[in-house]
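> Give me coordinates for this.
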Amino acid sequence: MTGAKRHELAARVQRDRNMLEGETRSIRLNDGTSVRLARFGHGPLVICVGTVPELGFVYAPHIRALESRYQIVVYEPRMSRSERVSVEDRAEELTAVAESLDEGPAHVLSWSDAGAAAYSACIRRPELFRSAAFLGLADAYFFPGPLNLLAKQLYHRPIERLFPAIVLRLLLSHYLSGRCISPLWVYSETRRIGKLPLYFKHSILPLMLEHDSSQGEVPFPTLMVAGGQDTLVQVRQARAMAHILGPRCEFVLLPEGEHFLGYAAPETVGEALIQFYTSADKTAENTE
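Sure, this is the predicted structure:
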């Protein structure tokens, strides 16, 4: 990616961040906690599951594709640099958001490992949801060679001081980048995050290592979109997760897709989401 292309990407991301921030408000949830969320559009509810607040912009293309017929909610997940935020914590947060909005069963849209929380919430509280779309979710996360051991050690042991932020930035730049999203851009974005090793250890890594696909099938329509050039989630891992989701899962492969699936290919993913949600709505109407 040329310098001009990186500048164009950075400007696009900033516009989308500004759009979200302009609509974000703090609301009180039924469990007594508060969460910051943004709402767009009108119609059946689509809840976008937060990954980290810094990456909420990845849902902006889907907001634009869906807001003429759906109400889209994007919330900022609670993060920590001092104590573990587990998949169970994330699933409970999503459940609390769905319950507090109280607009009937919602569609769920998740990107990357936030899908682990979406999957767990859908298994535990299926009555709250109408469908679930996953943009790149593995059946199990692992890294090649010694990186897998290092990730597990970081998760279980206090070795974050031995894990330089620059090493983590380089690893994230490798696994999250592609033809459209350059490693240099990812690296520059990760430099914005203070105490990155602690942030990753307590608030991001648990989504990967605690993801439990053995919970079985989801009892309503699901969609899995996979990228053929995704370095973090290989196609076979996404296919395996789609199989676990059950016979009502639709699998869509984008051969040139990379990890930032919807952001790198907004039109293609947007069309897939519209078709999927339209079908899921019809299914729900026929069963009511």
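> When you work out contacts or count neighbours from here on, use the C-alpha atoms and nothing else.
OK.
> Tally up the residues packed near F134, please.
26 (other C-alpha atoms under 10 Å).
> pretty sure it belongs to a strand, no?
Yes. Under DSSP: H, G, I helix; E, B strand; the rest coil, F134 falls within a strand.
> correct me, but it touches L109?
Yes. At 6.2 Å, F134 and L109 qualify as touching, with contact defined as C-alpha atoms under 8 Å.
> The stretch 101-250 of the chain: helices as residue ranges?
Applying DSSP state H, counting those that start in this stretch to the stretch 101-250 of the chain gives helices spanning 114-124, 146-156, 165-176, 183-190, 196-199, 205-209, 235-245.
> Packed most tightly, which of the ones you listed would that be?
Counting by mean count of other C-alpha atoms under 10 Å, helix 114-124 has the highest mean neighbour count of the helices of the stretch 101-250 of the chain, with a mean of 25.
> Following up with a second sequence; could you model it the same way so I can compare the two?
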Amino acid sequence: MSRKPADEAEGVIEDNEYVNAPVRPEDKAPPDRRLLFSSPSLPLLAVCWILLLLIMGLRIYFSSVISEQNVKLIKENQELMKENQELMKENQELSTEGKNSELKNVIQELKTENQELKENFTKQITDLEDNWEKFNVSRAQWTIDSYCPADTSKVRRCSACQRGWDQTQKSCYVFHNSEAPPHPKTWEEARENCRGRGADLVVVHDEEEKNVIDGYIRDLYVSKGYWMGLRVEGGTWKWIDGTNLTDASWIEPPAEGHCAVSLPTRTWTSVKCDEKRTRICSQKALSV
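Now for the predicted structure:
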């Protein structure tokens, strides 16, 4: 589209006015300063600085407040810990008192039981003393009846050995010659039986006494022989009085677990101690 002459003239006038217009200070400033003076972000930057300062101030303030609160909380925590320690101490004292009370009860119960035991023990001792006296009386009476039997006229005649025992020199012997049960016994059982009669299994120390014993056994025949107080201990034949067998020719060599038996053939033999035999009991003769 073609411009009119009037419009072209107005355009020339405006261009001349712009060229000839006076220069303003801000137009003389460098481009960047002009941008600074004319920038719309200046107020926003100021606001940011203000907010930053405000945030820093609030941070310092709250830090101070929090620090004070921490100090206060630490103090309160210390006080609570102290109170807790006191409570624990009181609880421990209460527990100790409770234990002491229980211990006192136990001690009292033990004292009561001890007193009862003392009373029972005293009673048992008294009963034993009474029974012992009765036993001694019975034993004394039995001894009198055994060694000093009364005849039909009630006259007592005393002897060095019990009634039914045989005397040789200073010893008394009794030969249990029944082989019917329950008379045969093991060596230990036979010895206990002799002890129950105030005697023990026979001990023979010399040839003369051996001949006497062998003579009785020949007359009081038992097929399996009689136990004597001789057995093997530590690989050696020993009598029950602790002495060793003086003549090894009387019996075969020792074997552990064996005891001596006197046979009706006037010989001695070695058999296991747990076999069952009859026995010869012996005790010292009384002086009458």
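> List the TM-score for the superposed pair.
Overlay of the two chains. TM-score (TM-score structural alignment, normalised by the length of the first structure): 0.25; 112 aligned residues with a C-alpha RMSD of 5.5 Å.
> ok so, going back, out of the helices of the stretch 101-250 of the first structure, nearest to L9 of the first structure?
helix 183-190 (8.3 Å; C-alpha to C-alpha).
> Going C-terminal from the top helix by length along the second structure, what's the next secondary structure element?
The longest helix of the second structure (DSSP state H) is helix 42-147. Going down the chain from helix 42-147 of the second structure, the next helix or strand is strand 166-168, by DSSP states H and E.
> what packs against that next one?
Judged by 3 or more C-alpha pairs under 8 Å, 6 or more residues apart in numbering; DSSP states H and E, strand 166-168 of the second structure is in contact with strand 171-176.
> which of the residues in the strand it packs on are buried?
171-176 (16 or more other C-alpha atoms under 10 Å).
> Stretch 14-30 of the first structure too?
Quick answer for stretch 14-30 of the first structure (16+ other C-alpha under 10 Å): 16-17, 20, 24, 29.
> ok, residues contacting that stretch?
Under the contact criterion C-alpha atoms under 8 Å, 6 or more residues apart in numbering, stretch 14-30 of the first structure has outside partners 34-40, 56-57, 60, 96-97, 99-100.
> and with 7 Å instead?
34-39, 57, 60, 96-97, 100 (C-alpha atoms under 7 Å, 6 or more residues apart in numbering).
> What about L273 of the first structure, how many residues nearby?
So L273 of the first structure, with other C-alpha under 10 Å, has 19 neighbours.
> Name the helix or strand for it, please.
helix 266-287.
> For that helix, buried residues please.
266, 269-270, 272-274, 276-277, 280.
> Now do E90 of the second structure against Q115 of the second structure, distance only.
Distance of E90 of the second structure to Q115 of the second structure, computed by C-alpha to C-alpha, to the nearest Å: 37 Å.
> quick check, nearest of the buried residues of stretch 14-30 of the first structure to L154 of the first structure?
Nearest member of the buried residues of stretch 14-30 of the first structure to L154 of the first structure, counting by C-alpha to C-alpha, is R17, at 30.5 Å.
> Which helix or which strand is home to that closest one?
helix 3-23.
> and S270 of the second structure, how many residues sit next to it?
S270 of the second structure: 19 neighbours (other C-alpha under 10 Å).
> Nearest spatial neighbour of it, chain-adjacent residues omitted?
The shortest distance from S270 of the second structure to any non-neighbouring residue, by C-alpha to C-alpha, 6 or more residues apart in numbering, is to A260 (4.9 Å).
> Check which helices and strands the one helix or strand that neighbour maps to is in contact with.
Using DSSP H and E, A260 of the second structure sits in strand 258-262. Here strand 258-262 of the second structure is seen to pack against strand 226-233, strand 268-272 when contacts are counted using 3 or more C-alpha pairs under 7 Å, 6 or more residues apart in numbering; DSSP states H and E.
> Take those and lay them out in JSON lines including distance to N131 of the second structure.
Converted to JSON lines, these look like this (distance: least, C-alpha to C-alpha, whole Å):
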{"stretch": "strand 226-233", "distance to N131 of the second structure": "32"}
{"stretch": "strand 268-272", "distance to N131 of the second structure": "39"}
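> gap between I217 of the second structure and E116 of the second structure?
57 Å.
> Looking only at neighbour counts, state which of those two leads.
Here I217 of the second structure and E116 are compared on neighbour count by other C-alpha under 10 Å; more neighbours surround I217, at 21 against 12.
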